[in-house]
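Peer 1: Okay, predicted coordinates and the sequence, questions at the end:
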Amino acid sequence: MGVHNVMEDVVRDTLLSYKSNMNLACDCEQCLNDITALALNEITPRYIANSKYSPYIRATHQADQQGATMILTVITKAATLVSQSPRCENYIAQPEH
């Protein structure tokens, strides 16, 4: 397995659960990855070296209401930034007048 940041899974799962409520300009894989990366840069990582600890870390974050709200807030902020300026090939910027 190597070393893994469990917060990657937590952020990705949260993003996928709430993306329909976020009014994203685009929800392609590139934009979702950009949102995930921006959010992860704001969240303290939780590394594990054994996958058997992943459910424990995930459950801890799901049970912590304040922590879960903070994660959703960070993801929403990242989604807003990406939606304002998507970098994907699917988005065609409108010319400014």
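Peer 2: Perfect, I can see it now.

Peer 1: CA atoms for contacts and neighbours, from now on please.
Peer 2: OK.

Peer 1: Surely Leu24 and Lys77 touch.
Peer 2: No. Between Leu24 and Lys77 no contact is recorded; they are 11.4 Å apart, counting by CA atoms under 8 Å.

Peer 1: Compare the two and say which is more crowded by neighbours.
Peer 2: In this comparison of Leu24 against Lys77, neighbours counted by other CA atoms under 10 Å, the higher total goes to Leu24 at 19 against 16.

Peer 1: Distance-wise, check Ser20 relative to Cys31.
Peer 2: According to CA to CA, to the nearest Å, Ser20 stands 14 Å off from Cys31.

Peer 1: ok, structure two:
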Amino acid sequence: MKVHNIMEVVVRDVISKYKNELNMPCTCDHCMNDVLAMTLNNVKPQYIVEESNSAYIRAVHEADRQGATAILTKVAWAAGIVGQNPRCYNMKNPSDH
């Protein structure tokens, strides 16, 4: 059996779209994955079985202004926490870069 949490794709899209506006001190893959994980832990998962339903569900989330705003708010919250407490190598040893 294989299922997929479509919210992972939705949240990734939001992070990509607003990456520059998040004002994070580091936007490396590790920091962005931390933002993704924190956000996903705070949104309701939506699992799909057929990948063909992916586009429809993503479109519904984008069209739902309140839902889209709620996700963006959670992404911004997670980015704030990660930005204040980066766990990546870049920020732990900034003199090395």
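Peer 2: Ah, there it is. Bear in mind the structure is a predicted one, so any value in this text is a computation, not a measurement.

Peer 1: TM-score for the pair, please.
Peer 2: The TM-score (TM-score structural alignment, normalised by the length of structure 1) is 0.92; 94 aligned residues with a CA RMSD of 1.5 Å.

Peer 1: Ser20 and Cys31 of structure 1 - which one has more neighbours?
Peer 2: Neighbour count, other CA under 10 Å: between Ser20 of structure 1 and Cys31, Cys31 has more, with 23 against 10.

Peer 1: Point me to the helix or strand that includes the residue nearest the centre of structure 1.
Peer 2: The centroid of structure 1 falls nearest to Thr36 when counting by CA atoms, centre = their mean (3.3 Å). Assigned by DSSP states H and E, Thr36 of structure 1 falls within helix 29-40.

Peer 1: ok, residues contacting that helix?
Peer 2: Contacts with helix 29-40 of structure 1, where a contact means CA atoms under 8 Å, 6 or more residues apart in numbering, come from 7-8, 11-12, 15, 71, 74-75, 77-79, 82, 86-88.

Peer 1: try stretch 63-80 of structure 2
Peer 2: With contact meaning CA under 8 Å, 6+ apart, stretch 63-80 of structure 2 is reached by 11, 14-15, 22, 24, 35-36, 38-39, 42-43, 61-62.

Peer 1: Could you list the buried residues of it?
Peer 2: When neighbours are counted by 16 or more other CA atoms under 10 Å, the buried residues of stretch 63-80 of structure 2 are found to be Ala68, Ile71, Leu72, Lys74, Val75, Ala76, Trp77, Ala78, Ala79, Gly80.

Peer 1: just stretch 27-46 of structure 2 next, same as before
Peer 2: Of the residues in stretch 27-46 of structure 2, those scored as buried under the neighbour-count criterion (16+ other CA under 10 Å) are Thr27, Cys31, Met32, Asp34, Val35, Leu36, Met38, Thr39, Leu40.
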